[in-house]
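1. Sequence first, predicted coordinates after that:
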Amino acid sequence: MGAPELMRVSVFKRYLDELAPLDESDPHQLPPSLLQDLRRFKEHGRHTEPLEVLAASMRHLRNVAMHLQDGERVLPLTLFPRQCLAHCPLSLHELLQLPLDNLQVLHVEPAVLRPPGDPQRGLVKALHLYHPLPLLSWEFAMRGSREQLLPEIAGYAAYRASAVLDLRPLPIPTPLRNCVRRLQRETTSLRQLSEWPGLDRAVASRLLNALYLQAGLIVSRSHPAADTDGWF
């Protein structure tokens, strides 16, 4: 099986230049609440990162396609949060071999493809190209470009991992797995977590983001261990 043909970035950018201006009342566009989530980051003079799109899609339970720049090619990644799946023209092995911290979001739009089992069979692709979304969200959180807490869990807070969180499907090194198990027993702030063995502020932030996207993080704003942290 040959490598998939992916669009070149220069061609895709010309396509974006030709798109009609966004009409937020158009039902075929992204919903305003999801758009607002994504615009928060651009308002701070930053480009939207893949992890932020993943978080917004999962929080709003909206199927979206994000087009990622990987060098000179464009990699489409379609998210299906209700089915906990993502479609990519690359195999899971090929996708996870990419430098996830170098992928840049070029464009986000409503998904055209459909998940397996959808009645619109013509829009369902080969099953081996649908990958587990929990695994991808974990990998983007731990290996992507974002080293700060997502805004939904940032601020004055204390954190604890859910006792029912199932870590078995995730590729977690033993030292980090031990940190998660400890976090299932203790409630702590980001500042305190950053001082645990093997962690620093960036890794601790990544870990909390990853747990949040697994629906495995308990955030308390009133716990005695709560401490403040920057919004970004």
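-> Great, that's in hand. On a predicted model such as this, the values are computed, not experimentally measured, just so you know. Numbering: from 1, shown residues only.

2. switch to C-alpha atoms for all contacts and neighbour counts from now on
-> Will do.

3. buried set for stretch 209-219?
-> Using 16 or more other CA atoms under 10 Å as the test for burial, stretch 209-219 gives 209-214, 216-219.

4. Check the offset of that stretch from the chain's centre.
-> Stretch 209-219 sits 12 Å away from the centroid of its parent chain (CA atoms, centre = their mean, to the nearest Å).

5. which residues sit against that stretch?
-> By CA atoms under 8 Å, 6 or more residues apart in numbering, the residues outside stretch 209-219 that reach it are 55, 58, 134, 137-138, 141-142, 149-150, 153, 157-162, 164-165, 208.

6. Give me the distance between the two termini of it.
-> Terminal residues of stretch 209-219 are spaced 11 Å apart (CA to CA, to the nearest Å).

7. What segments of the protein are strands?
-> 64-70, 73-80, 85-87, 104-110, 130-132, 158-161, 217-220 (DSSP state E).

8. for those, which one sits closest to residue 177?
-> Nearest to residue 177, of all those, is strand 158-161, at 11.5 Å by CA to CA.

9. ok, residue 188 touching residue 224?
-> No. Using CA atoms under 8 Å, residue 188 makes no contact with residue 224, being 9.1 Å away.

10. Who has more neighbours out of those two?
-> Shown here are residue 188 and residue 224; by other CA atoms under 10 Å, residue 188 has more neighbours (22 against 12).

11. What residues does the more buried one make contact with?
-> Counting by CA under 8 Å, 6+ apart, residue 188 has contacts 158-160, 225-226.

12. for these, which one is nearest residue 69?
-> Sorting the contacts of residue 188 by distance to residue 69 puts residue 159 at the head of the list, at 33.5 Å, by CA to CA.

13. hold the first one in mind and look at this next one:
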Amino acid sequence: MNSELFQPTIPIGEPELMRASAYQRYLDELHAEPGGISTRISQLSPSLRADLLRFGHDGGASEVVEVMAACVRHAKRVTIHLQCGDRVVPLTVFAQERLVHCPVPMEELIGKHLLDLRVMHVEPALLRPPGDEQAALVGAEHMHHALAPLLWEMAMRGLRRELLPEIAGPAVYRVAPSLDASALPASGAVMAAIQRLARQSASLRELAEWPGMDRERATRLLNALYLQSGLIVSRSHPDAVRDGWF
């Protein structure tokens, strides 16, 4: 992706996005200095920091959905610096408010660059969510978007084709009663599977054998439901124990 294609997505008056090469040099310089990036990331909660360090040094990761899942699970406000072609997009996640702030239009980020995104760095958010008393730190209104649709798209169409670590292993799954399936952008076999999971539990192997499903599609659906806080995972169910044994 070249700068000529990327530039029109930035609203007039907004700062230009940093080049990925320049940001990488910045990260390399901080790595070389005592108390650089490590000091910044240490401001995250110990549990979130431990999760991020599983994916790579100081929060780096190739699979964006893993990092997003960790930030949502720990309900923290963070900024994820994403390499998008030759530019860096700072995506700020407000987990409790279920919002994200992004300087690139969401249809551009999801529609054209979803498979190109790579996490370069994660740090505590400097921006504040809409309505915060520190109004000067609240981003432009048109740059805020609902978190749920982004998580769904990342799970269903992103790079990851395996279950997220938190739901992997011997288990059976069921849709949580609190999930509003009608609000999900699902149809056909996927919606039928969601409705069936609302009535009965199933293992990944069983779900993959349902009409219109296969292992990858079933895996992506379970990840997507988990990120919507709409998945019940049972590891003590007899079917889960049986799967684990074999």
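-> That came through, no problem. What you see is a predicted model; the values in this text were computed from it and never measured.

14. What does the superposition give as a TM-score?
-> Scored against TM-score structural alignment, normalised by the length of structure 1, the superposed chains reach a TM-score of 0.90; 227 aligned residues with a CA RMSD of 2.2 Å.

15. picking that back up, reformat the strands of structure 1 as a markdown table; add distance to residue 123 of structure 1.
-> What follows is the strands of structure 1, written out as a markdown table (distance: least, CA to CA, whole Å):
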| stretch | distance to residue 123 of structure 1 |
| --- | --- |
| strand 64-70 | 13 |
| strand 73-80 | 12 |
| strand 85-87 | 11 |
| strand 104-110 | 14 |
| strand 130-132 | 13 |
| strand 158-161 | 37 |
| strand 217-220 | 34 |
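
16. Looking at those strands, which is nearest to residue 3 of structure 1?
-> With respect to residue 3 of structure 1, and counting by CA to CA, the nearest of these is strand 73-80 at 12.5 Å.

17. rewinding a little: inside helices: which ones of the buried residues of stretch 209-219 of structure 1?
-> Counted as lying in helices by DSSP state H, out of these, are 209-213.

18. can you put the residues you listed in a markdown table and add distance to residue 19 of structure 1?
-> Shown next, in a markdown table, are those (distance: CA to CA, whole Å):
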| residue | distance to residue 19 of structure 1 |
| --- | --- |
| 209 | 33 |
| 210 | 34 |
| 211 | 37 |
| 212 | 34 |
| 213 | 32 |
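
19. Between those residues, which sits nearest residue 31 of structure 1?
-> residue 213 (20.6 Å).

20. quick one: which of the contacts of residue 188 of structure 1 is most hemmed in?
-> residue 158 (26 neighbours).

21. Structure 2: which residue goes with that residue?
-> Using TM-score structural alignment as the criterion, residue 158 of structure 1 maps onto residue 172 of structure 2.

22. That match against residue 240, yeah?
-> Yes. Here residue 172 of structure 2 reaches residue 240: they are 5.4 Å apart, a contact under CA under 8 Å.

23. From residue 113 of structure 2, how far off is the residue positioned nearest the centre of structure 2?
-> With distances taken as CA atoms, centre = their mean, residue 68 lies nearest the centre of structure 2, 3.0 Å away. In this view, residue 68 of structure 2 and residue 113 of structure 2 are 16 Å apart by CA to CA.

24. What lines up with residue 125 of structure 2 in structure 1?
-> Aligned by TM-score structural alignment, residue 125 of structure 2 pairs with residue 111 of structure 1.

25. What residue, apart from its backbone neighbours, is nearest that match spatially?
-> Take residue 111 of structure 1 and drop its neighbours on the chain: the residue closest to it by CA to CA, 6 or more residues apart in numbering is residue 64, 4.4 Å away.

26. residue in structure 2 matching that neighbour?
-> With TM-score structural alignment as the criterion, residue 64 of structure 1 lines up with residue 78 in structure 2.

27. sorry, back to before: and which of the contacts of residue 188 of structure 1 is nearest residue 170 of structure 1?
-> Nearest to residue 170 of structure 1 among the contacts of residue 188 of structure 1: residue 160, at 18.4 Å, using CA to CA.

28. How much space separates that closest one from residue 144 of structure 1?
-> Here the distance between residue 160 of structure 1 and residue 144 of structure 1 works out to 23 Å (CA to CA).
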